[in-house]
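**Q** just the structure for this:
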Amino acid sequence: MRLVIARCTVDYTGRLTAHLPEATRLLIHKADGSLLVHSDGGSYKPLNWMSPPAVFEQLELDEQQREAGIIECWQVTHRKSGDALRVNIFEFFDDNTYELGEDPGLMKDGVEAHLQELLAAQIERVAEGATLVRREYMTAIGPVDILARDAAGKSIAIEIKRRGEIDGVEQLTRYLELMNRDPLLAPVTGVFAAQEIKPQARTLAEDRGIRCLVLDYDAMKGEQVGAPTLF
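**A** Predicted coordinates:
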């Protein structure tokens, strides 16, 4: 993993276009090919990013770029979609590379992990005719708890919590933003599933088009009769 703090501009081109004007930012280039652009705010959500599979290259500068003060130009291109993230660097403040090794993955607590297992086995609780694609579907920024498809074959990303709060909705939102850039998955809808969902989290989820699913843990274990409520 390469961590760079630099004064830069960032441009995303492809199915959408976005521009970040010149400022000091943290650039994270991972071994999987992804590039994430962070500011010193906004918590852990990147300002922009390119997910794998991607190709990183340092472009040769032309005279106009040099005159503008650019000292390096990076481009990360998605292998499938052709979308590109270009970073023009004007000044380096720090540049370090680390070998992190293999990561064992996120260890969930027992109830949350069991909820995931149960919902995967009872996926029609999410939607009639739904089918499981896989559990722990990996993205460039972490694993989505469950990836499923509805009866029409459209993708559903499901995030599972014991207690549904705003942080969980934000986490699912980031996954959806990333997954909807993948033409093999898009369009992807989201389901936020939990034993209890806080009112603020429900409001935020519904505002973003994310469905909320309340899970009855005992019923799913077969200890009680009943079904979850889908809002």
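
**Q** when you work out contacts or count neighbours from here on, use the C-alpha atoms and nothing else.
**A** OK.

**Q** enumerate the positions of the top helix by length along the chain that are buried.
**A** Across the chain, the longest stretch assigned as helix under DSSP state H is helix 166-179. Judged by neighbour count using 16 or more other CA atoms under 10 Å, the buried positions of helix 166-179 are 166, 168-173, 175-176, 178-179.

**Q** identify the farthest-apart pair in these.
**A** In terms of CA to CA, the buried residues of helix 166-179 reach their longest pairwise distance at Ile166 and Met179, which sit 20.0 Å apart.

**Q** what ranges do the helices span in this structure?
**A** With helices called from DSSP H, the chain shows them at 63-67, 110-121, 166-179, 199-207, 217-220.

**Q** those helices: which one's closest to Phe93?
**A** Between Phe93 and those, the shortest gap by CA to CA is with helix 63-67, which sits at 18.7 Å.

**Q** quick one: list the elements packing against the closest one.
**A** Other elements packing on helix 63-67 under the criterion 3 or more CA pairs under 8 Å, 6 or more residues apart in numbering; DSSP states H and E are absent; no helix or strand qualifies.

**Q** again, only using 10 Å
**A** Counting contacts by 3 or more CA pairs under 10 Å, 6 or more residues apart in numbering; DSSP states H and E, helix 63-67 packs against strand 72-78.

**Q** one more sequence to fold, the one below, so I can look at both together:
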Amino acid sequence: MTRVLVVDDEPQLVRSMVINLRERKYDVDSAPDGGAALEAAEGVRPDVVLLDLGLPDMDGIDVIKSLRVWSQVPILVVSARHGSEEKIQALDAGADDYLTKPFGMPELLARLAAVARRGTATVSVAVDEAVVETEEFTIDVLAKKARRGGKTIRLTPTEWRVLELLIRSKGRLVSQRRLLQEVWGFSHGSRNSCLRVYMAHLRRNLEADPSHPRHLITVSGLGFRFEP
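**A** Just a heads-up that it's a prediction; the model follows:
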């Protein structure tokens, strides 16, 4: 049974999420603030964290950073913050997905299921594709290690999924639809903006000149391509 930790200080919303999740056979714990969330995460070891950013004792971004020190648990942010800058900050800190309030329960459940799958999913990569070296960076897919300029680069689980899919198809176009289906579990067009955010983050971490990428190439209107 998938264990979910709901972190939010709105009692009515928490109650609604807990009821709906338990009806769908999730095991659910909740925490009203960041401190309680970090304590619960260490104690119950959830499979997924649903996290609000506006917590009473600390910012949710700091909760993400604290979790990422020792855990790769998938994190789905559920927040009233709608700005792209807030979304980028959360993704940069290590969140795997971002859902803005108010939201419909069906979308929350779909996002949660997709994030939970990514937490346990593996990508089949041939041995000769397991390590990719370019002039700027080195990627060890099987070991989940990325290095650039002699320094280790930390990528989130979702970023690894996107990067692995591109590496697996190196030199060939990977459509937006395929990336959305394989990484998020569905191909709804509204997810394209989130995919662009992840690609931008990968470029900032790996490319020497993110505004003129040499390896993570966008094919306008179609998808993306990895050039070694």
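
**Q** now what about the TM-score between them?
**A** The TM-score (TM-score structural alignment, normalised by the length of structure 2) is 0.29; 115 aligned residues with a CA RMSD of 5.9 Å.

**Q** relative to strand 72-78, how tilted is the strand ranked longest in structure 1?
**A** Longest among the strand segments of structure 1 by residue count, using DSSP state E, is strand 84-97. The directions of strand 84-97 of structure 1 and strand 72-78 differ by 120 degrees, with axes from the mean of the first three to the mean of the last three CA atoms, to 10 degrees as the criterion.

**Q** list the buried residues for strand 84-97 of structure 1?
**A** Taking 16+ other CA under 10 Å as the neighbour-count basis, strand 84-97 of structure 1 is seen to contain the buried residues 84-90.

**Q** any chance of the residues you listed in JSON lines, plus distance to Asp218 of structure 1?
**A** Putting the buried residues of strand 84-97 of structure 1 into JSON lines (distance: CA to CA, whole Å) gives the following:
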{"residue": "Ala84", "distance to Asp218 of structure 1": "47"}
{"residue": "Leu85", "distance to Asp218 of structure 1": "47"}
{"residue": "Arg86", "distance to Asp218 of structure 1": "50"}
{"residue": "Val87", "distance to Asp218 of structure 1": "51"}
{"residue": "Asn88", "distance to Asp218 of structure 1": "54"}
{"residue": "Ile89", "distance to Asp218 of structure 1": "55"}
{"residue": "Phe90", "distance to Asp218 of structure 1": "57"}
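
**Q** so Tyr98 of structure 2 touches Ile75, yeah?
**A** Yes. In this structure Tyr98 of structure 2 lies within contact range of Ile75 using CA atoms under 10 Å: 8.7 Å.

**Q** which residues do the two both contact?
**A** In the contact map built from CA atoms under 10 Å, 6 or more residues apart in numbering, the residues linked to both Tyr98 of structure 2 and Ile75 are 50-51, 90-91.

**Q** tell me which of Tyr98 and Ile75 of structure 2 has more neighbours.
**A** A direct count of neighbours by other CA atoms under 10 Å for Tyr98 of structure 2 and Ile75 places Ile75 higher, at 29 against 23.

**Q** separation between the more buried one and Ala113 of structure 2?
**A** 12 Å (CA to CA, to the nearest Å).

**Q** common neighbours of these two, please.
**A** Taking CA under 10 Å, 6+ apart as the contact criterion, the residues that touch both Ile75 of structure 2 and Ala113 are 48, 119.

**Q** residue contacts, Met17 of structure 2?
**A** Neighbouring residues of Met17 of structure 2 by CA under 10 Å, 6+ apart: 6, 11, 23, 28, 30, 50, 105, 108-109.

**Q** and Met105 of structure 2, by the same measure?
**A** 16-17, 20-21, 111.
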